[in-house]
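Asks: Sequence and predicted structure, then a few things I'm wondering about:
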Amino acid sequence: MSIDLNKYKTIVFDCDGVILDSNITKIDSYFRTAKKLGATNEQAQALVDHHVQYGGISRYPKFVWYIEEVLQQEATKEAVQEYLDAFSLAVSKGLMGCKVADGLASLREATKDANWLVVSGGDQSEIRELFSKRELSALFDGGVFGSPDNKDEIFKREQANGNIKMPALFIGDSKYDYESSNRAGLDFVFLSDWTDVPDWQQYCRAHQIHVCKNLNSLQS
């Protein structure tokens, strides 16, 4: 089943695994952050496993969970910030080298009447700086948004202020991407090439989710 992209007034993109081939970079950065701050290999892997299980969700609650549930410590504001700072440092260099999705420019040309946004679980200021450096910002005339606000909050706010006009499409690669877009009333396409969801095929079948391999196949 093909998708009529021209019917959408707004197209929203996740970042990691959709615009950038960065899921492996994020996984490696979680592991290295935990190790840098004293974790055993098992503790670091527990953080990675939690990150993959809750793909598309902000790093903030993931580190709270890790400190409280794995380290059995109090997740003070200072403790969480230490992990956030270390993670940001670890991930920033890797993101500069991640591959940008083929077909992004041609999709922009094919949907030039649509408003484009990024709604990501990644840190908002980090993504905006990265997109500026990699000359991607101009593609997203509706803006680039991320944590600490979660996707449900961003969708609600941007719909209320008229930035997301319906009908709208969200292009993502995680379960939370589908769930948040479904709650907001957006259509959804799952991109499979770069996803780190281990059971994505079963999940997409169960929820009758439209799947494309990548942005190029979305246009074919």
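Replies: Thanks, I have the structure now. Numbering: from 1, shown residues only.

Asks: For the rest of this, base every contact and every neighbour count on C-alpha atoms.
Replies: OK.

Asks: which other helices and strands contact the lengthiest strand in the chain?
Replies: Using DSSP state E, we find that the single longest strand of the chain is strand 115-123. Counting contacts by 3 or more Cα pairs under 8 Å, 6 or more residues apart in numbering; DSSP states H and E, strand 115-123 packs against strand 10-13, helix 59-65, strand 144-147, helix 151-160.

Asks: on contacts alone, who are the packing partners of the helix ranked longest in the chain?
Replies: Ranked by residue count and defined by DSSP state H, the top helix of the chain is helix 77-96. Judged by 3+ Cα pairs under 8 Å, 6+ apart, the packing partners of helix 77-96 are helix 23-36, helix 59-65, helix 124-133.

Asks: Make CSV out of the ones you listed and add distance to Tyr203 and mean neighbour count.
Replies: Output for these, formatted as CSV (distance: least, Cα to Cα, whole Å; neighbours: other Cα atoms under 10 Å):
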stretch, distance to Tyr203, mean neighbour count
helix 23-36, 19, 20
helix 59-65, 22, 19
helix 124-133, 28, 16
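
Asks: do you know which of those lies nearest Ile171?
Replies: helix 23-36 (15.4 Å; Cα to Cα).

Asks: who's in contact with stretch 198-205?
Replies: Under the contact criterion Cα atoms under 8 Å, 6 or more residues apart in numbering, stretch 198-205 has outside partners 175, 190, 192, 210-211.

Asks: Hmm, I typed the wrong one, I wanted stretch 55-62.
Replies: Applying Cα under 8 Å, 6+ apart, the contact partners of stretch 55-62 are 47, 50-51, 80, 84, 120-123, 147-148, 150-151, 174-177, 196-197.

Asks: next up, a second structure to put side by side with the first:
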Amino acid sequence: MPKQIDLAKYKTIVLDCDGVVLNSNQTKVDAYYNTAKRTGGTDAQAQAFVDYHIKLGSIPRNDKIRYYITEILKQPFTDALFQKLMDTFTVILDETLMQCEVAPALNALKQKTAQAKWMLMSGGDQEELRKIFPRRGLDHLFELGIYGGPTKKNEHLARMIADGTIQFPALFIGDSRFDHQASTGAGLDFVFLSDWTDMPGWQSYCAEHDVTVAAHMHALVG
């Protein structure tokens, strides 16, 4: 059981997308692998791309694709190759994000936190998320908006705390090391959802840093 969390005290709740709102972590892994393969990469290069993606967690894909070109393919960076990889990834992901599971307790959590305003904050591409969430009928849950890459989460958080969009006390619900570091670094409380995470060694990380863990949203709703 997670530590008791008083959801009623929060004015703002920030939710990660992959592994929290959507069961899409494996979807993203497959998209990185298939992007490499579809653009001529070997199996080994595709797997190295996946490994780097998992290692970095919720970092915008622009940085991962740049790394893939220069460090895995060992090619000079060009805008044309970068765009080809970005476009291929987008096509693959658009189809799969429309199909993956939504957290079953999402609406129950929204009802339980009626006093708070919600915001989605993802490492995924912001423009893409702002197209997909309305198509999935989920955009209305996030009164404060939907935010993603290429801007990093800590940068979004800093800006929206400064302009008053994020009101405290605030809670971030995530499933990666970067979610924890970005949110607590900005002064938000944090809960780690474990059931859908693809973070290697999350148990030891959460124990070491005394992170509150819940298996899934049902555990938060009670």
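Replies: Alright, I've got the coordinates. Predicted, not measured: the structure shown is a model, and the values here were computed from it.

Asks: which residues sit in contact with Thr212 of structure 2?
Replies: Thr212 of structure 2 touches 2-3, 190-192, 206, counting by Cα under 8 Å, 6+ apart.

Asks: Just the buried residues of the residues you listed.
Replies: 190-192, 206 (16 or more other Cα atoms under 10 Å).

Asks: Closest one of the residues you listed to Asn23 of structure 2?
Replies: Phe192 (14.6 Å).

Asks: and the closest one, how far is that from Leu81 of structure 2?
Replies: 36 Å (Cα to Cα, to the nearest Å).

Asks: just to revisit the earlier point, ranking the helices and strands packed on strand 115-123 of structure 1 by burial, who's on top?
Replies: For those, ranked by mean neighbour count under the definition mean count of other Cα atoms under 10 Å, the leader is strand 10-13 at a mean of 24.

Asks: residues contacting Ala8 of structure 2?
Replies: 112-113, 115-116.

Asks: Would you write a PyMOL line that selects the buried entries of these?
Replies: Per 16+ other Cα under 10 Å, the buried members of the contacts of Ala8 of structure 2 correspond to this PyMOL selection:
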select buried, resi 113+116
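
Asks: Going by distance to Thr70 of structure 2, which of the contacts of Ala8 of structure 2 wins?
Replies: Nearest member of the contacts of Ala8 of structure 2 to Thr70 of structure 2, counting by Cα to Cα, is Ala116, at 43.4 Å.

Asks: The closest one matches what in structure 1?
Replies: Taking TM-score structural alignment for the superposition, Ala116 of structure 2 sits opposite Ala114 in structure 1.

Asks: check contacts around its match.
Replies: 6, 8-11.

Asks: And it, how far from Lys156 of structure 1?
Replies: 19 Å.

Asks: And for Thr40 of structure 1?
Replies: In terms of Cα to Cα, Thr40 of structure 1 sits 40 Å off from Lys156 of structure 1.

Asks: How many residues are close by the alignment partner in structure 1 of Lys9 of structure 2?
Replies: Alignment note (TM-score structural alignment): Lys9 of structure 2 maps to Lys7 of structure 1. Using other Cα atoms under 10 Å, Lys7 of structure 1 is surrounded by 14 other residues.

Asks: for the closest residue to Lys7 of structure 1 other than its chain neighbours, what are its contacts?
Replies: Of all residues beyond its chain neighbours, the one nearest Lys7 of structure 1 is Pro167 (7.2 Å), with distances taken as Cα to Cα, 6 or more residues apart in numbering. Residues near Pro167 of structure 1 by Cα under 8 Å, 6+ apart: 7-10, 186-187.

Asks: before we move on, back to that, so which of the contacts of stretch 198-205 of structure 1 belong to helices?
Replies: Per DSSP H, the subset of the contacts of stretch 198-205 of structure 1 in helices is Lys175.

Asks: Check the contacts of stretch 198-205 of structure 1 against Ala101 of structure 1 and report the nearest one.
Replies: Using Cα to Cα, the contacts of stretch 198-205 of structure 1 come closest to Ala101 of structure 1 at Ser192, 12.5 Å.
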